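**Q** need coordinates for the following:
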Amino acid sequence: MFKTILIVFVNILLANCEESSNPLTSNANFLEVIAFRKLGSYRGFAADGVEYHKTYYLSRNVWLTWAEALSFCKSYNLEFLTLDAPEEAEAYFNLVDTNAFFKTQSTAWFYVDAFAMTLNSRTDWYWSTTGQKVSFPIPWHPNHPRHQYCLCLNKESLNARFYFYDAGCNGAAGAACQKTTILSANSKK
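**A** Below you'll find the predicted structure:
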């Protein structure tokens, strides 16, 4: 029985992975089958006019601290989730709120890239990968923030929508990741 399951698993991997130098980290099919749930994508402009395309992923069946979630994304050649504009944040929340899988889940927690610099200025949130301040109003759950340092995407009941929560950095949550492709520099001026 175990041998049959192992053979099926290997066949799934082979069927879903193209040849590459490292199919475990460079192949999008592997990411979607084993490690991550693909949410969708977004095309937008950064504040400096650079046009980009992002594909969003949420980790499957792993529970990590905030620092481990950052490393987990990097280990698959992805970035920790950053949202560059209010329009992108709205599009992202629409993707997670309308995802068929998450409509069947009563709860889901995912760390994202942002953190608070100090406890007393918890309204000042920064993206760790860029050092930039979060430039739009954070769509907080009504009972948050609560004096924690790390930002988490959360859904707390079956029919609820996703919100941002501040959370302890050493808790256990999944990883919200993205793959960014720069399309053109300074094309929106």
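
**Q** for the rest of this, base every contact and every neighbour count on C-alpha atoms.
**A** Noted.

**Q** in the longest helix belonging to the chain, what's buried?
**A** Identified as the longest helix of the chain according to DSSP state H is helix 2-16. Neighbour-count burial for helix 2-16 flags 13, 16 (criterion: 16 or more other C-alpha atoms under 10 Å).

**Q** over to stretch 28-35?
**A** Those would be 28-32, 35, for stretch 28-35 by 16+ other C-alpha under 10 Å.

**Q** you'd agree Cys177 is up against Asn77?
**A** No - checked against C-alpha atoms under 8 Å, the pair Cys177 and Asn77 is beyond contact range at 9.7 Å.

**Q** which residues are in contact with stretch 53-70?
**A** The contact list for stretch 53-70 (C-alpha atoms under 8 Å, 6 or more residues apart in numbering) reads 34-44, 79-81, 110-113, 150, 169-183.

**Q** now swap in stretch 114-122 and tell me
**A** Residues outside stretch 114-122 that contact it (C-alpha under 8 Å, 6+ apart) are 82, 123-128, 134, 145, 147-151.

**Q** give me the buried entries from these.
**A** 82, 123, 125-128, 134, 145, 147-151.

**Q** circling back: the contacts of stretch 53-70 in strands, which ones?
**A** 36-44, 79-80, 110-113, 150, 174-183 (DSSP state E).

**Q** flag every buried residue along stretch 41-56.
**A** Burial within stretch 41-56, assessed by neighbour count using 16+ other C-alpha under 10 Å, is assigned to 41-42, 44-45, 50-56.

**Q** quick one on the thing from earlier: filter the buried residues of stretch 28-35 down to the ones in helices?
**A** For these, the ones inside helices are 28-30, with DSSP H as the criterion.

**Q** now the second one, please; I'll put the structures next to each other:
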Amino acid sequence: MKILLFLIIFTSVYCYPQNGIYVGLKHISKFNGISSEGVEYVKNYYISQYLKTTAVNARSACKSYSKDMDLVALETREEFMKIRTKLSAVIGQDPVIVGGFAHKLNNKFDYYWISSSTKIDYTYDASRGENCLALQNEGAIGYIRINCDGSHLFICQDVEYQYAN
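**A** This next block holds a predicted model:
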């Protein structure tokens, strides 16, 4: 019975968009940018409404909606500041998983966006083993370190590149 109930909930949350809407995700915002290669793009951001999962499983959850979807990567200060104001309305004091993960190189821990491998300007002492990154609202939206095994809501993004014809 528990497995059947799980499958019903799982299949109702994970499905392809219906009329441009992803079931189980809430659209937060949109960002227009230009990649380091000079290609224009549009990112749409979505927060999970019901499903809480671990940081590792959150990426799979995002990808289950669309092959073009991944955990969010706020790669520029401009992008972070734009999404930050929108997130203030939807994030409480509970952490929300983003696509930042710690990587150890030369005995130093740095964070990188998993979707692009871009280094994040955020360093810390990893002695407590908190190797995943989240956003949290404590009066203002900011990054926090979280244990990768904890279950939280998560933010996905889809990126649409605007190639010239």
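
**Q** what's the TM-score for these two chains?
**A** For this chain pair, the superposition-based TM-score is 0.77 by TM-score structural alignment, normalised by the length of structure 2; 146 aligned residues with a C-alpha RMSD of 2.4 Å.

**Q** hmm, back to that, got CSV for the buried residues of stretch 28-35 of structure 1, with distance to Glu90 of structure 1 too?
**A** Output for the buried residues of stretch 28-35 of structure 1, formatted as CSV (distance: C-alpha to C-alpha, whole Å):
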residue, distance to Glu90 of structure 1
Ala28, 25
Asn29, 26
Phe30, 28
Leu31, 24
Glu32, 23
Ala35, 25
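
**Q** name the nearest of these relative to Phe164 of structure 1.
**A** Ala35 (22.9 Å; C-alpha to C-alpha).

**Q** what does that closest one correspond to in structure 2?
**A** Residue pairing (TM-score structural alignment): Ala35 of structure 1 is matched to Gly24 of structure 2.

**Q** residue in structure 2 paired with Gly169 of structure 1?
**A** If you look again at residue 169 of structure 1, you'll see it is Cys, not Gly. Match for Cys169 of structure 1 (TM-score structural alignment): Cys148.

**Q** pretty sure its match sits against Glu130.
**A** Yes - if you go by C-alpha under 8 Å, Cys148 of structure 2 and Glu130 touch, sitting 6.8 Å apart.

**Q** which of the contacts of stretch 53-70 of structure 1 count as buried?
**A** 35-39, 41-42, 44, 79-81, 110-113, 150, 169, 172-180.

**Q** surely Asp48 of structure 1 is within a strand?
**A** No - membership of Asp48 of structure 1 in a strand is not supported by DSSP: H, G, I helix; E, B strand; the rest coil, which gives coil.

**Q** what about it, distance to Asn99 of structure 1?
**A** Noted for Asp48 of structure 1: a distance of 31 Å to Asn99 of structure 1, by C-alpha to C-alpha, to the nearest Å.

**Q** same deal with Ser59 of structure 1?
**A** Taken as C-alpha to C-alpha, the span from Ser59 of structure 1 to Asn99 of structure 1 is 14 Å.

**Q** how about Gly174 of structure 1?
**A** Relative to Asn99 of structure 1, Gly174 of structure 1 is positioned 16 Å away (C-alpha to C-alpha).

**Q** what of Asn61 of structure 1?
**A** For Asn61 of structure 1 relative to Asn99 of structure 1 (C-alpha to C-alpha), the value is 17 Å.

**Q** now the buried ones among the contacts of stretch 114-122 of structure 1 as TSV including distance to Val10 of structure 1?
**A** As requested, these are arranged in TSV below (distance: C-alpha to C-alpha, whole Å):
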residue	distance to Val10 of structure 1
Thr82	34
Thr123	47
Trp125	43
Tyr126	41
Trp127	38
Ser128	37
Val134	42
Pro145	44
His147	46
Gln148	42
Tyr149	41
Cys150	37
Leu151	36
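
**Q** tell me which two in those residues are the farthest apart.
**A** Of all pairs in those, the most separated under C-alpha to C-alpha is Thr82 and His147 at 20.9 Å.

**Q** sorry, back to before: now the ones in helices among the buried residues of stretch 28-35 of structure 1 in JSON lines, with distance to Thr65 of structure 1?
**A** Shown next, in JSON lines, are these (distance: C-alpha to C-alpha, whole Å):
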{"residue": "Ala28", "distance to Thr65 of structure 1": "24"}
{"residue": "Asn29", "distance to Thr65 of structure 1": "26"}
{"residue": "Phe30", "distance to Thr65 of structure 1": "23"}
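
**Q** quick check, nearest of those residues to Leu6 of structure 1?
**A** Of all these, Leu6 of structure 1 sits closest to Phe30, with 16.5 Å by C-alpha to C-alpha.

**Q** mind checking how far the closest one is from Tyr165 of structure 1?
**A** Phe30 of structure 1 is 30 Å from Tyr165 of structure 1, by C-alpha to C-alpha.

**Q** ok, Leu81 of structure 1 next?
**A** Separation of Leu81 of structure 1 from Tyr165 of structure 1 (C-alpha to C-alpha): 15 Å.

**Q** which position in structure 1 aligns with Ser116 of structure 2?
**A** By TM-score structural alignment, Ser116 of structure 2 lines up with Thr130.
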